[in-house]
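Engineer: coordinates for the following, if possible.
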Amino acid sequence: MQIKDQLQRPITLNNRPKRIMCLVPSITELICDLGLESSLVGITKFCVHPQHITTKVAVVGGTKQVHYDKIRDLNPDIILCNKEENTLEMIRELEAIATVHISDVNTVEDCLELIEMYGTIFQCLPQAKNLISKITTVKTDFENFIKSQPVKEVAYFIWKDPWMVAANDTFVNYMLSLNNFKNTFQKASRYPEIAMEKVYPTIELVLLSSEPYPFKNEHKSLIQTQFPNAKIHLVDGEMFSWYGSRLVLAFDYFKTWHCTVLTSE
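Structural biologist: A predicted model of the protein is given here:
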């Protein structure tokens, strides 16, 4: 079987891959939800869903650094990577071990394409089609709901020291737009560091993500001066940045969040 991954790289598979190495946390969850958990032979330490997975499957490192000897010993048939999560240097090393499939997800449509790709690769198309249907249904329902919500200017923080936000060409920025949020920094590239000596009076809402930096309530007071007219909230970063089956939960999370947190202000 010859296919192309989401970077349009040609991949040849002689048989259905039975030993899967996944180096992307959100995709590990997706693989499990497609009924392929028993095929996983290696994951990263950040693969925290399902909660038991790190006790059942070998951990080979993080998303930027892995133990190549462990990966070789696990003898995977395919290694699942992502353009943003994993480095080019890693990909080159991994290609000497097994077939590497690279995802590139910037929209929900990209995610649905990836799920169908996996359905073909792992011969689980009925499960993939079912998941695609669920995501499409909840997304449509949320889009109908969000039409009546006001547009708010926002900043979405992902890191502290240096203070960094999500900007253009990111899945987070796309998810913000679905929520009727105008990202103040959307003209910047990717994840810029911003000047915290400045004041941003037009921003109405500041979102502090739970990942990759684990923002807590005590961080709100550190930036209130820079955002004098903004409400500052902690948000579940997985809902804004994890593509795959997490999207089934994400849109319900967004709706509840809009109906409870924002309407109470």
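Engineer: going by C-alpha atoms from here, please, whenever you check contacts or count neighbours.
Structural biologist: OK.
Engineer: what sits against residue 208?
Structural biologist: When contacts are counted by CA atoms under 8 Å, 6 or more residues apart in numbering, residue 208 touches 156, 157, 158, 215, 232, 233, 234, 235.
Engineer: compare with the first, here's sequence two:
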Amino acid sequence: MEYTDQLQRTIILDKAPARIVSLVPSQTELLYSLGLDERVVGITKFCVHPDSWFRTKVRVGGTKKVNFDVIRELQPDLIIANKEENTREDVAALMADYPVWVSDVHHLKNALEMIAGLGAITQTSARAAALIAEIRSDFSALKPLVTPVPTAYFIWREPYMTAGGDTFIHQMMQHCGLHNVFGNLTRYPAVTPDDIRNSGCRLILLSSEPYPFKDKHLTEFREMVPDADVQLVNGEMFSWYGSRLREATAYFSGLMAGLRKAY
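Structural biologist: Below is the predicted model:
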């Protein structure tokens, strides 16, 4: 059977994959949601969901540094990777020896296409279709803020790094009615305190990942931009583009309920 990944590459499999390695945390959780418990044999050290897999599955290194020896021992018949989260060098090396399905997700449409694609190649299309329908319905019912709030979303500290306009995070912000003040930039640019102060942001969101912002960092940003509201947010809801999207809309609704009172 022939399958097409999100880089428009063709992957040929003789049968349904029985030994899958996932190098993408959000897609690892998706594979669990598709009922592939027995067939997933390896995950990364950042694949924290589901907890049962995190505690029991073989870990093949990180998303940026794959342990090829461990993967070789697992003898996978399919590897799941992502254009952004994994390095080009690691993915190219794996492609030389294994079938590798690569995702490339920038917005909700891509995410739903990714779910359908993984459902197809793992022969769990019915489960994937049901999940897609649920997510699509939830996002259709999501009501964004009427007046967009100028917002800066931070993923890193030292240096300060924010989400640009070509990211999945940016798209999730738009679904909420949040105007990304750094949306004119690309990927995850580093910005200075002056950039932040001059951005016009009225809301600053500090993500739980990849940098683990905590309560102690709120004061740092409040002192930098005294007129802005600063909040901690669950980064998985803004950046995980698999089955976590089922929980995202309820989370966004709760966030926006608070913002409607303030803006």
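Engineer: can you calculate the TM-score here?
Structural biologist: The TM-score (TM-score structural alignment, normalised by the length of structure 2) is 0.96; 261 aligned residues with a CA RMSD of 1.2 Å.
Engineer: show me where the stretch 51-200 of structure 2 has its strands.
Structural biologist: Taking DSSP state E, counting those that start in this stretch as the test, the strands found in the stretch 51-200 of structure 2 are 58-59, 78-82, 100-103, 149-156, 160-162, 178-180, 190-191.
Engineer: quick one: which of these is nearest residue 239 of structure 2?
Structural biologist: Comparing the strands of the stretch 51-200 of structure 2 against residue 239 of structure 2 with CA to CA, the closest turns out to be strand 149-156 (10.3 Å).
Engineer: and the closest one, which stretch of structure 1?
Structural biologist: Following TM-score structural alignment, the aligned partner range for strand 149-156 of structure 2 in structure 1 is 152-159.
Engineer: buried residues, the matching stretch. List them.
Structural biologist: Neighbour counts using 16 or more other CA atoms under 10 Å place 152, 153, 154, 155, 156, 157, 158, 159 of stretch 152-159 of structure 1 among the buried residues.
Engineer: how about stretch 164-182 of structure 2?
Structural biologist: Applying 16+ other CA under 10 Å to stretch 164-182 of structure 2 flags 164-173, 175-182 as buried.
Engineer: do stretch 4-22 of structure 1 as well
Structural biologist: Taking 16+ other CA under 10 Å as the basis for neighbour counts, the residues of stretch 4-22 of structure 1 that come out buried are 5, 6, 17, 19, 20, 21, 22.
Engineer: hmm, back to that, out of the strands of the stretch 51-200 of structure 2, which is closest to residue 207 of structure 2?
Structural biologist: If you check each of the strands of the stretch 51-200 of structure 2 against residue 207 of structure 2 by CA to CA, strand 149-156 wins as the nearest, at 5.5 Å.
Engineer: ok, residues contacting stretch 29-38 of structure 1?
Structural biologist: In this structure, residues lying in contact with stretch 29-38 of structure 1 by CA under 8 Å, 6+ apart are 47, 49, 50, 124, 127, 128, 244, 245, 246.
Engineer: how about a cut-off of 10 Å?
Structural biologist: For stretch 29-38 of structure 1, contacts defined as CA atoms under 10 Å, 6 or more residues apart in numbering pick out 18-20, 22, 24, 27-28, 39-40, 47-51, 53, 56-57, 80, 115, 118-119, 122, 124-131, 242-246.
Engineer: okay if I get the strands of the stretch 51-200 of structure 2 as a markdown table plus distance to residue 257 of structure 2?
Structural biologist: A markdown table is the format used below for the strands of the stretch 51-200 of structure 2 (distance: least, CA to CA, whole Å):
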| stretch | distance to residue 257 of structure 2 |
| --- | --- |
| strand 58-59 | 39 |
| strand 78-82 | 33 |
| strand 100-103 | 33 |
| strand 149-156 | 13 |
| strand 160-162 | 24 |
| strand 178-180 | 13 |
| strand 190-191 | 29 |
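Engineer: among these, which is nearest residue 93 of structure 2?
Structural biologist: Go through the strands of the stretch 51-200 of structure 2 one by one with CA to CA and the one that ends up closest to residue 93 of structure 2 is strand 100-103, at 10.2 Å.
Engineer: mean shift of that closest one relative to structure 1?
Structural biologist: When structure 1 is superposed, strand 100-103 of structure 2 averages 0.4 Å from its matched positions, counting by mean CA distance after the TM-score superposition for structure 1.
Engineer: in that strand, what counts as buried?
Structural biologist: Neighbour counts over strand 100-103 of structure 2 (16+ other CA under 10 Å) mark 100, 101, 102, 103 as buried.
Engineer: wait, which of those is closest to residue 219 of structure 2?
Structural biologist: Proximity of the buried residues of strand 100-103 of structure 2 to residue 219 of structure 2 (CA to CA) peaks at residue 103, which lies at 37.5 Å.
Engineer: coming back round to it: helices - which of the contacts of stretch 29-38 of structure 1 land there?
Structural biologist: Judged by DSSP state H, the subset of these located in helices is 27-28, 53, 56, 115, 118-119, 125-131.
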